[in-house]
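next come a sequence and a model predicted from it.
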Amino acid sequence: MTDLDLSELDDRTRELDAAHVFHSWSAQAGLNPLVIAGGAGSRVWDHAGRSWLDFSSQLVNTNIGHQHPAVIAAIHEQADLLTTVAPATANLARGEAAKRITDRAPAGFNKVFFTNGGADANENAIRMARLFTGRDKILSTYRSYHGNTGAAVVATGDWRRIPNEYARGHVHFFGPWLYRSEFWATTPEQESERALRHLERVIQSEGPSSIAAILIETIPGTAGVLIPPPGYLAGVREIADRYGILIITDEVMCGFGRAGRWFAFEGYDLVPDLITFAKGVNSGYVPAGGVIISDAIAATWDTAVFPGGLTYSGHPLAMAAIVGALDAMSSEGIVENAARVGREAIGPGLEELFAKHDIIGEVRGEGVFWALELVADRETREPVSAAVIGRIKGALVERGLLPFVAENRIHVVPPCTVTDDEVAEALATYDEVLSLPLVE
């Protein structure tokens, strides 16, 4: 095809999108989405060949990068064999996927309930916790995002909860974040201690016997990549045990390599009761998610019927993608690469940017899961405006970097396969854009 033909494909894509696609979390008029036609590794491009270094991992899910050949081959092989099957049947791809997941889970986790994504994983984990405990309330933090289904979006703490509050039995509390502490803390240890005291007081005030579970992102992602302070998650476990409350860890975004570990909670002295996952388990090549269930909870339904199910639970193509992704991540040391590149390249590089640019108020993260907190004033910590963030995003895209921006933050979230050279390229682009006159 000629360059003109390729350019026309981009135009055609935009025309079809504007005419027929209803976009999530958006006012529909005036949208002008970026056209993505293809990708490989850490890069994506449009039909005409303009490319971007993808430091968003789309929605922080392409942990293995775009078009990894092992995952594509696994999907092709399964498609030639069997493209779909009812969940009530036994299927080899589903069993192999479940085994690979449970092999990486803590001891005492041997069953997986597969869903279509992270939201319905959290939805079903909430259901399991309520049925197992006979209690109703779910506690979750204000700085959180758990998905856009009935209970999951009400468990969510951010603004998206408010127009969607139709589910019952949800209570919110403040998790720790020293930079914008709700507890007047001045040290990480103090923040942890006071946040735990706050949580326990909420539990006591709500009535411990009414609370089924605490649903918590191990590392809150969309809310800002909020790294737990020392002792916090272990303290949550201690409090939950004291009152007979379950812990559901939402590992949808932070799991499967994103934090430089198979599960983020492995770094925080915490073993949960239920683990939800999606995104990185197969990098979203085919939609999949699920709940990893501790043996004690799973045994509840050995003789009783679990009242839940999905037509596409354990879909063969999604399961094949999980097997292909997890095998490749193991054999190629991809999780180890995420840990190393975060420690040796991303972290130090972002700290250099912090030293150079006053607009950066804080750098935080681990693995390939980082955030730059952008402020109008370092002293007052006033966030930059939406207009400034818009200019930053536009300038990054113009220079060939696809960013993930949220509120007043740039989230630095490349694939786990990212190279040191790609990190250096991204850091140079961030540096150039943050050097621009951004405030009018």
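Yep, that arrived.

only C-alpha atoms for contact and neighbour calcs from this point on.
Will do.

got a list of contacts for the host helix or strand of residue 249?
Taking DSSP states H and E as the definition, residue 249 sits inside strand 246-250. The contact list for strand 246-250, computed with CA atoms under 8 Å, 6 or more residues apart in numbering, reads 122, 125-126, 129, 146, 212-218, 237, 240, 265, 272-277.

any idea where the strands of the stretch 251-400 of the chain begin and end?
Using DSSP state E, counting those that start in this stretch, the strands of the stretch 251-400 of the chain run over residues 274-277, 289-294, 360-366, 369-377, 382-383.

sorry, wrong one. I was asking about the stretch 51-200 of the chain.
Under the criterion DSSP E, counting those that start in this stretch, strands of the stretch 51-200 of the chain are mapped to 51-54, 109-115, 137-141, 170-173.

how about those strands, which one is nearest residue 374?
Nearest of the strands of the stretch 51-200 of the chain to residue 374, taken as CA to CA: strand 51-54 at 20.4 Å.

just give me how far that closest one sits from the chain centre.
A distance of 20 Å separates the centroid of the chain from that of strand 51-54, by CA atoms, centre = their mean, to the nearest Å.

again with stretch 105-112
Centroid separation between stretch 105-112 and its chain, computed with CA atoms, centre = their mean, is 21 Å.

and here is the other one:
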Amino acid sequence: MSDLRNTQDPRRAYELDRAHVFHSWSAQAALDPMVITKAEGPYIWDGQGQRLLDFTSQLVYTNLGHQHPRIVAAIQEQAATLCTVAPAYANGARSEAAHLIAAHTPGDLNHVFFTNGGADANEHAIRMARLHTGRPKVLSTYRSYHGGTQLAVNVTGDPRRWPNDNGSTGTVHFFGPFLYRSAFNSSTPEEESQRALSHLEQVITLEGPSTIAAIILEAIPGTAGIMVPPPGYLTGVRELCDRFGIMFIADEVMSGFGRAGKWFAVSDEVVPDLLTFAKGVNSGYVPLGGVALSDAIYATFAERAYPGGLTYSGHALACAAAVATIRTMEDEDTVANAQRLGSAVIGPALQELASKHEWIGEVRGTGCFWALELVSDRETRSPLAPYGGSSPQMAALLKACRSEGLLPFANYNRIHIVPPLNTPDDVVREGLAMLDRALTATNS
């Protein structure tokens, strides 16, 4: 008899969840979680048997969709020979995964420290930068998310930080570029880039350059709103870092591995000193994250022990999934397909939706990484839900989407369009038509 008996019973799954599972970011008593019983490709099935088109890629990580046969087979093959091994030993899956990751990272980011996910990747990247520079502070933007662990959540610039922020981790926040809601009264992308860089330079000067170890930026902020940086901004940040001896950490946990239509969103513009990744590295099939280090930072720890590690660093099953994911992406030209989907299918369709629905204040994105900024008034740009909260209108829209058979990604006043990178064109169009009908039904 299978040890997984009873796990396919949705009623039992729900009852045991409510009896024993403590959920993240939630008030427990009010929860009514949807049961997911199975998944395939871009679809999931709920406990009532309804098929839903997964436009969330879960938490924006199933970049190759659900149950991809090559990734599943790689995990099974690895499990049959070596399920797990301690980090001190070399093993083929970890070594090959590091080699494949380094083949796609920009510049000299040729060494990989593996973690269990994105939060601890950012924690370790900041630790490396502090040890490398001998400086304590780290700068990050408002409207950002870098993880839920102690340092990572303090670096975070969204409301999830507020209840956890004790101000003792050497973190300083500044305004990044966001033209639609500019903190600098900019009217063009060029102005926004220039003014945001001037602001950052002032923050560096007033905080004391000699106290700042790193600036950490999401290459494209993800859950905060998919605000693609204006031209020249990342280059300007790189120049400021070089001038003041500050390490540039690119958080590519969400934007990396093809999500933005490139292997990494910074690739065409700058080479960071440290680059963090997770999620899409293996489509989230087994928890995995990591830090890619420049040669200079690697050299700091060539003769000096790095004071950090994780029990499951480079877990064999997770790395086998990464090897299969990256090789599949190479073989199927997944990154180019993601770019094409964005420019030829998703972007034009979202602009068409914006012309039809007054709630859509702005469309922004690239690749398979898009957001609709929803507003109650286009002139005042009043958000359809408050920052850090929701609203009856957003709740109604999400309900209408699910009635259509669409599982949307929502955050505050935004809907994010983040399907798997290999979703067929007609299925993407089907999902966007569902969203169109849901907007019509809700705002009529």
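Arrived safely. Not measured: the values here are computed from a predicted model.

superposed, what's their TM-score?
Once the chains are laid over each other, their TM-score by TM-score structural alignment, normalised by the length of the first structure reads 0.97; 433 aligned residues with a CA RMSD of 1.3 Å.

need the strands of the stretch 51-200 of the first structure in TSV with mean neighbour count and distance to residue 70 of the first structure, can you?
Formatted as TSV, the strands of the stretch 51-200 of the first structure follow (neighbours: other CA atoms under 10 Å; distance: least, CA to CA, whole Å):
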stretch	mean neighbour count	distance to residue 70 of the first structure
strand 51-54	24	20
strand 109-115	22	22
strand 137-141	24	37
strand 170-173	18	41
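
for the first structure, which segments are assigned as helices?
3-20, 57-60, 69-81, 92-104, 118-133, 150-155, 188-206, 232-243, 295-298, 316-331, 334-341, 347-356, 386-398, 420-434 (DSSP state H).

out of those, which is the most enclosed?
helix 150-155 (a mean of 26; mean count of other CA atoms under 10 Å).

mean distance between it and the second structure after superposition?
By mean CA distance after the TM-score superposition for the first structure, the fitted helix 150-155 of the first structure averages 0.6 Å away from its aligned residues in the second structure.

I would like the residues contacting that helix, please.
For helix 150-155 of the first structure, contacts defined as CA under 8 Å, 6+ apart pick out 119-120, 122-123, 126, 138-141, 145-147, 160-162, 164-168, 170-172, 215.

can you check stretch 40-55 of the first structure too?
3, 6-7, 9-10, 35-39, 57, 64-68, 397, 400-404, 412-415, 417-418, 422, 426.

for that stretch, buried residues please.
Neighbour counts over stretch 40-55 of the first structure (16 or more other CA atoms under 10 Å) mark 41-48, 51-55 as buried.

pick out the most distant pair among those residues.
Based on CA to CA, the longest span within the buried residues of stretch 40-55 of the first structure runs between 48 and 55 and measures 20.7 Å.

before we move on, the earlier item: indicate which one of the strands of the stretch 251-400 of the first structure is closest to residue 26 of the first structure.
Here strand 382-383 is closest among those (CA to CA), at 22.2 Å.

run through who's touching the closest one.
Strand 382-383 of the first structure is contacted by residues 373, 374, 375, 376, 377, 408 when judged by CA under 8 Å, 6+ apart.

tell me the counterpart of residue 393 of the first structure in the second structure.
Alignment note (TM-score structural alignment): residue 393 of the first structure maps to residue 398 of the second structure.

picking that back up, can you redo the helices of the first structure as JSON lines with distance to residue 177 of the first structure?
Compiled in JSON lines, the helices of the first structure are given as follows (distance: least, CA to CA, whole Å):
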{"stretch": "helix 3-20", "distance to residue 177 of the first structure": "39"}
{"stretch": "helix 57-60", "distance to residue 177 of the first structure": "21"}
{"stretch": "helix 69-81", "distance to residue 177 of the first structure": "37"}
{"stretch": "helix 92-104", "distance to residue 177 of the first structure": "29"}
{"stretch": "helix 118-133", "distance to residue 177 of the first structure": "23"}
{"stretch": "helix 150-155", "distance to residue 177 of the first structure": "19"}
{"stretch": "helix 188-206", "distance to residue 177 of the first structure": "7"}
{"stretch": "helix 232-243", "distance to residue 177 of the first structure": "11"}
{"stretch": "helix 295-298", "distance to residue 177 of the first structure": "32"}
{"stretch": "helix 316-331", "distance to residue 177 of the first structure": "31"}
{"stretch": "helix 334-341", "distance to residue 177 of the first structure": "22"}
{"stretch": "helix 347-356", "distance to residue 177 of the first structure": "19"}
{"stretch": "helix 386-398", "distance to residue 177 of the first structure": "22"}
{"stretch": "helix 420-434", "distance to residue 177 of the first structure": "25"}
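
and residue 285 of the first structure, which of the ones you listed is closest to it?
That would be helix 316-331 among the helices of the first structure, by CA to CA, at 6.7 Å.

from the contact counts, what lies against the closest one?
When contacts are defined as 3 or more CA pairs under 8 Å, 6 or more residues apart in numbering; DSSP states H and E, helix 316-331 of the first structure sits against helix 69-81, helix 92-104.

mind putting those helices in CSV, distance to residue 432 of the first structure included?
Listed next are those as CSV, based on distance: least, CA to CA, whole Å:
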stretch, distance to residue 432 of the first structure
helix 69-81, 34
helix 92-104, 40
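
of these, give the one that comes closest to residue 430 of the first structure.
It's helix 69-81; of those, that one is closest to residue 430 of the first structure (CA to CA) at 29.9 Å.

next up, the contacts around the residue most central in space within the second structure.
The centre of the second structure sits closest to residue 254, judged by CA atoms, centre = their mean, with a distance of 2.0 Å. Residue 254 of the second structure makes contact with 60, 61, 222, 277, 278, 279, 280 under the criterion CA under 8 Å, 6+ apart.

out of those residues, which is nearest to residue 334 of the second structure?
Closest to residue 334 of the second structure, out of all of the contacts of residue 254 of the second structure and judged by CA to CA, is residue 280, at 11.8 Å.
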